[in-house]
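Novice: A predicted structure for the sequence below; I have some questions about it.
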Amino acid sequence: MSLDRPRAEDPYAKLPAVPSFQVVSDDLVDGAPMPLDHVDDAAGGGGVSPHLRWSGAPEGTRSYAVTCFDPDAPTPSGYWHWCVVDLPATTTELARGADADLPAPAYGVRNDGGDVTYQGAAPPPGDVPHRYYYVVHAVDVAELGPGRDPSPAVVSFNLAFHTLARAVLVATHQQPAQG
């Protein structure tokens, strides 16, 4: 079966425009392939969430959300790899592997793999390079309010109404074809 399909558009181009701010990483380079440390362990990687550091969020930021989304997954809805909400407004960095040790009251939301921690990249072998949108959302409320067991889609819906600005870093990954 072929996975040939049109390239998915930038998922954030579909949302209301908001200002941007800066996000950088000691582990990822915007537009470049990610190191194996951040690939899913089932796909030969380490499955560790990357370091992220941000600055320049707008005045009025009361909390942050951090997400990782793959619009290139062969599904109609892409694939959510990571979703963290309610990071305190004083937070400006997540250390490598921080998904297991978030500052209170932040918490991880169930990803599309069913876990509340980071799930590394794992595109189908031989598929096109996938893009992983690591996004820090500056939020205008201290608690986003989707409850303790929302889906990332519900979080994303709430973020559409509460995001003051967005910082985006896109890394890529491609699994070699098997055989």
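Specialist: Looks like it came in fine.

Novice: can we go C-alpha only for contacts and neighbour counts from here?
Specialist: Noted.

Novice: Not counting its neighbours along the chain, what's nearest Arg148?
Specialist: With sequence-adjacent residues excluded and distances taken as C-alpha to C-alpha, 6 or more residues apart in numbering, Arg148 is closest to Val109, at 7.6 Å.

Novice: One more to weigh against that first structure:
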Amino acid sequence: MPKQHEFQGFGCSGGNKSPQLSWSGAPEGTGAYALMVYDPDAPTGSGWWHWQLVNIPASVNNLDAGAGDPGKNLLPAGSINITNDYGAKGFGGACPPKGHGVHRYQFTLYALSKKLTLPEGASGALTGYMVKAHSLATAKIEALYERK
């Protein structure tokens, strides 16, 4: 990933800009989408949630670059940002510890059977559970990032 997708904070100085994403070929019965961005290599014992976005309308097939910034109002109507592991709603860019090696950033799109009903302040774990419980299909891309 380029530096523009690196987090701004925690010792990182990137642009914290979410990448542009597009998809097609949703299965029949798709009622909504969810996007989960996760770093399994984070030295936490449980990885790191960089972005969880649920209830993307089924009629949508892309997210513009920078859509993960809640202040820009670029998300499709009805989409809901879940608080990431930085403690903010929206996209939180890559920020692996210096010298920790290459980290994998997994962008997984889920086609859901329906829009999700989640309580205010839902945790990443609860969100993940609900997404997987209503998943019809998934597509995943993986980006790599390292700070030396």
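Specialist: Received it, and whenever you're ready, just let me know what you need. Please read these numbers as outputs of a predicted model, since none were measured by experiment.

Novice: can you pull out the helices in structure 1?
Specialist: For structure 1, applying DSSP state H gives helices covering 152-162.

Novice: Spatially central residue in it, please.
Specialist: Centroid-nearest residue in structure 1, with C-alpha atoms, centre = their mean: Cys68, separated by 1.3 Å.

Novice: got a list of what the aligned partner of that residue in structure 2 touches?
Specialist: In structure 2, the residue paired with Cys68 of structure 1 according to TM-score structural alignment is Val37. For Val37 of structure 2, the contacting residues are Trp49, His50, Trp51, Gln52, Tyr105, Gln106, Phe107, Thr108, by C-alpha atoms under 8 Å, 6 or more residues apart in numbering.

Novice: how about the residues you listed, which pair is most distant?
Specialist: Farthest pair in the contacts of Val37 of structure 2 (C-alpha to C-alpha) is Gln52 and Tyr105. Separation: 12.9 Å.

Novice: Looking at the two, which is more packed in?
Specialist: Neighbours were counted for Gln52 of structure 2 and for Tyr105 using other C-alpha atoms under 10 Å; Gln52 has more, 26 against 23.

Novice: And for that one, nearest residue in space, chain neighbours not counted?
Specialist: Gln52 of structure 2's closest residue in space is Met36 (C-alpha to C-alpha, 6+ apart), at 4.6 Å.

Novice: Correct me if wrong: the one you found contacts Trp51.
Specialist: Yes: using C-alpha atoms under 8 Å, Met36 of structure 2 is in contact with Trp51, at 5.8 Å.

Novice: Leaving aside the residues adjacent along the chain, what's closest to Glu143 of structure 1?
Specialist: Asp86 (5.3 Å).

Novice: Show me what the one you found aligns to in structure 2.
Specialist: Match for Asp86 of structure 1 (TM-score structural alignment): Asn55.

Novice: pretty sure that match contacts Ala34?
Specialist: Yes: with contact defined as C-alpha under 8 Å, Asn55 of structure 2 reaches Ala34; the gap is 6.0 Å.

Novice: what about the two, which has more around it?
Specialist: Between Asn55 of structure 2 and Ala34, counting by other C-alpha under 10 Å, Ala34 is the more crowded of the two (27 against 23).

Novice: thought the more buried one was touching Leu53?
Specialist: Yes: contact criterion C-alpha under 8 Å: Ala34 of structure 2 and Leu53 qualify, at 5.5 Å.

Novice: Give me the subset of the contacts of Val37 of structure 2 lying in strands.
Specialist: Mapping these onto strands (DSSP state E) picks out Trp49, His50, Trp51, Gln52, Tyr105, Gln106, Phe107, Thr108.

Novice: what residue of structure 1 matches up with the last one?
Specialist: For Thr108 of structure 2, the aligned position in structure 1 is Val135, judged by TM-score structural alignment.

Novice: Can you give me the distance of Thr83 of structure 2 to Val102 of structure 2?
Specialist: 25 Å (C-alpha to C-alpha, to the nearest Å).

Novice: If you could redo that for Lys3 of structure 2, that was the one I meant.
Specialist: Using C-alpha to C-alpha, we find Lys3 of structure 2 at a distance of 14 Å from Val102 of structure 2.

Novice: ok, now Met1 of structure 2?
Specialist: Relative to Val102 of structure 2, and taking C-alpha to C-alpha, Met1 of structure 2 is found at 11 Å.

Novice: Touching both of the two, which residues are there?
Specialist: Common contacts of Met1 of structure 2 and Val102 (C-alpha under 8 Å, 6+ apart): Leu144, Tyr145.

Novice: so what's Ser79 of structure 2 up against?
Specialist: Contacts of Ser79 of structure 2 (C-alpha under 8 Å, 6+ apart): Leu53, Val54, Asn55, Ile56, Pro57.
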